[in-house]
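*Asks:* Provide a 3D model corresponding to the input given below.
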Amino acid sequence: MTSTTSLRRTGAALVTAAALAVLPVAGPHGPASAAAVAPAAAERHAAQWQGGWAASPQAPTAPFAPNWSPRGFDNHTVRQVVRVTTGGTKARIELSNRYGSTPLRVTGATVARTAGGAAVKPGTVRQLSFGKGRSVTIPAGGRATSDGVPFKVRALESLTVTLYLAGPTGPATFHHFSAATSYRADGDHRSDHGGAAFDESNDSWYYLTGVEVTGGKPAGRRDGVVTFGDSITDGVGSSPNTNNRYPDELAERFAAAGKPRGVLNHGIGGNQVTNDTTWAGEKGIARFKEDVLSEPGVGTVVVLEGINDIGGSGPTFPGGPTPEVSAERLIDGHRSLIRQAHAKGIKVVGATLTPIKGSFYDDEAGVNEAKRRAVNDWIRTSGEYDAVADFDRAVSGPDGGLRPAYDSGDKLHPSDAGYRAMADALDLDSL
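*Replies:* The predicted structure is shown next:
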């Protein structure tokens, strides 16, 4: 959900102790066998582990500005800063090679407390292991979870995850729009405290798809929240390195109430519910299983997606138009997401689609706006979602467009204040 111009602008401004779990997954390399997946999946869902941070993996692409995914890495150290939303006494990371064409060799990895930029706080660097070894090879299409390491983590604390990739990786599985800066250095700098060696930066995340914690909550608690959607969930338009996406603001509301909960952001900029795209990921109804239903400790998912299905058939959609989607087909896609969530005992909250007036999706004939209103009416009145978050009303002005104070500049993506208004519109009890 974003024009080439707005995304270029945004991209320039942005970027227990378990045994080794290396999982082949369904994806571009075909489905894994149930026998191969089941043992690791069962461990991943052990009651004590909770998602603290997440990002959906994407295939290598660079449609708007250069990034490191098409070429990958070779004798590079990559540092990535994330903010966890719930705390614990142990931590572990998840790495994904979902879209790799060859096995990925990770020579070593560390986690530390962030000091600012690429620097970490002295004395906090912890070496991570995988099945008690310092390195791991992840098969093409697979993922790996590190062993848990004693590491006390507070809710809303920023952590720095560092990966050393000694050999050539080939094109890299990544997450395009991070609204956070990642750093790269030549050679092995995984244990550096300072950031001087990290003389390159980029606004995407690479291979890192999750940080999980344990020890902070009673076993069996399923109170994690996944936010699922497109660029408005992903945080496009928010200020870089400030954690002002709407899911971040929601996590802050939980923490302020004295009840921190894991809030996991599985938005992908440009993503659609019903169509695959060349640069914005698999369609939502397909990726929902891997991105949402595989997360441990999740009890609720908030769905905000569909505006790219509506606007993607027009000439402004990056990468070329996608097949036209009717309101009825889009609603059927939402029903698929609801069925998938309910089959796993997960509550699902439907969020109304936010305004498009004056944006590159606002066509002269008003066809897109009519579809948006039809879908929103269904979300509000059908009763098929377990609850409704009316983001449309939260950020709309009297003219039906985004309120000026809530507009990041393209009349489609909210500003920091707009994302805050969206988070405030969520009824915490409904989650």
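*Asks:* from here on, just use CA atoms for contacts and neighbour counts.
*Replies:* Noted.
*Asks:* show me where the stretch 1-150 of the chain has helices.
*Replies:* Taking DSSP state H, counting those that start in this stretch to define them, one finds helices in the stretch 1-150 of the chain at 4-13, 34-44.
*Asks:* how about the longest one: buried residues?
*Replies:* Using 16 or more other CA atoms under 10 Å as the test for burial, helix 34-44 gives Val37, Ala40, Ala41, Glu43, Arg44.
*Asks:* tell me what it is packed against?
*Replies:* Judged by 3 or more CA pairs under 8 Å, 6 or more residues apart in numbering; DSSP states H and E, helix 34-44 is in contact with strand 21-24.
*Asks:* check which helices and strands the strand it packs on sits against.
*Replies:* Here strand 21-24 touches helix 34-44, strand 142-145, going by 3+ CA pairs under 8 Å, 6+ apart.
*Asks:* compare with the first, here's sequence two:
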Amino acid sequence: MSSPQSSPPVLTHATPAPAAEAVFPASGPAVWHGAWTTPVMRPSAAPWFETWAEQGFTDQSLRQVVRLHCGGSQVRIRLSNAYGRTPLHLTGATIGRTAACAAVHPDTMRTLRFAGSPSTTILAKGHAVSDPVTLPTEPLEHLTISLYFKEPTGPATYHQMSLTTTYRAAGDHHRDPSATAYTDTVQPAYGSWYYLEGVETSGKHRLPRAVVTFGDSLTDGYGATIDGDDRYPDVLAERFLAAGRPRPVLNAGIGSNKLLTDSALGGDAGIARFTRDVLDQPHIGTVIVLMGVNDIQQTDDPVPGTGHEATPVTAQQLIDGHRRLIRAAHARQVRAVGATLTPYRGAAGWSAAGEVIRARVNQWMRTSGEYDTVVDFACALDPDGTGSIREDLHIGDNIHPNPAGYRAMADAIDLAALGQ
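*Replies:* Below is the predicted model:
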């Protein structure tokens, strides 16, 4: 079980910031908005694609690209060592506008500092927030964050599937704007994010409260285009911008995640990580919950630390789990939006008994009135009511949408129903 995100001690070396880069006090009056986020996970051997999480990093630089869903005049990042067993020593970090691939526009590169120091140590299970730097940004703009680790990190806290290419270089290249040294990427290129859990922006104007999308691989975006930014939360952010009211949309999905049970592949259970990954996001107003299909169909997934597989779930258990999320959201004055469980007939894990559970959970969601409103993703992907995702809306496995399917999901959301 994960704990709510806190602000543990961060050890730093006192090095003054140069005058060339304006640094603002973190305790100032600025309102910070989450511009991008990803839920972190414990390092593990991924059974379906390679990552760098278990081996960690030694005398290596990481370059990670993210797309912001809101802009501002200042920016800062959040780093996590939540699953680290030892302190994490970060030698240096920079941020700048993305050029092409691993390259950064040189005139936008800023050194990131932590309590005034260009290096920091993040305690085991701890987090760190960088000092703000001046870097004007716009919604849907890409930023590149470079991290250099001189000392061995050990296994890395990470997000398993980024669908965005992450680059690695031998030695210290965190200040190097060119892509020349960043020749190493994970293949196949599903990609992962390491230690990075958030980017925040601040400016003169207060934005509407963020929408956090909470779920499994359908929220995380499996089946979307690598480096294409066409997951359903990405498209939802584009819809807000096109409507003339840009609003942060933060993706808190984890592939293979379950609502009720921790998973060796899919991370902490949804009910365990909800506070950290949703409610503790800055300036949040609404959460969209799409969760439960993996609880139904992945009964052979080992539960970490127990030595046994997950037990079959009932519809009532899933409903009770959703009720826990609703209560937690309402206790923080957060609008809770339920998303109907999408069809998966034809997928490897489908069963008639599981279909009965899915139907009962969806009926409760649509009729109980317990969620503040409901988004019918099941209907968006199966508009004819066949019990299967329409053929042109999935990637061929009958469970994961393709980019057209993700757009159909985003288009099914009434923006007004998400509140302000």
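*Asks:* can I get the helices of the stretch 1-150 of structure 1 in TSV including distance to Ser201 of structure 1?
*Replies:* Listed next are these as TSV, based on distance: least, CA to CA, whole Å:
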stretch	distance to Ser201 of structure 1
helix 4-13	11
helix 34-44	32
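*Asks:* quick one: which of those is nearest Gly215 of structure 1?
*Replies:* Among the helices of the stretch 1-150 of structure 1, helix 34-44 comes nearest to Gly215 of structure 1, with 14.9 Å by CA to CA.
*Asks:* tell me who's in contact with the residue nearest in space to the middle of structure 1.
*Replies:* Closest to where the C-alpha atoms of structure 1 average out (CA atoms, centre = their mean) is Ala55, at 2.9 Å. Ala55 of structure 1 sits next to His175, Leu208, Thr209, Gly210, Leu264, Asn265, His266, Gly267 when contact means CA atoms under 8 Å, 6 or more residues apart in numbering.
*Asks:* can you tell me which of these is nearest Lys152 of structure 1?
*Replies:* Looking across these and measuring by CA to CA, the closest to Lys152 of structure 1 is Gly210, at 16.8 Å.
*Asks:* now do the closest one against Thr242 of structure 1, distance only.
*Replies:* Distance from Gly210 of structure 1 to Thr242 of structure 1, counting by CA to CA, to the nearest Å: 19 Å.
*Asks:* number of nearby residues for the equivalent of Thr85 of structure 1 over in structure 2?
*Replies:* By TM-score structural alignment, Thr85 of structure 1 lines up with His69 in structure 2. By the criterion of other CA atoms under 10 Å, His69 of structure 2 has 30 neighbours.
*Asks:* Val31 of structure 2 too?
*Replies:* 15.
*Asks:* for Val186 of structure 2, same thing?
*Replies:* Applying other CA under 10 Å, I find that Val186 of structure 2 has 16 neighbouring residues.
*Asks:* do the same with Tyr158 of structure 2
*Replies:* Using other CA under 10 Å, the number of residues around Tyr158 of structure 2 comes to 28.
*Asks:* is it correct that it is in contact with Trp52?
*Replies:* No - judged on CA atoms under 8 Å, Tyr158 of structure 2 makes no contact with Trp52 at a distance of 9.2 Å.
*Asks:* counterpart of the residue nearest to the centre of structure 1 in structure 2?
*Replies:* Aligned counterpart of Ala55 of structure 1 in structure 2: Thr38 (TM-score structural alignment).
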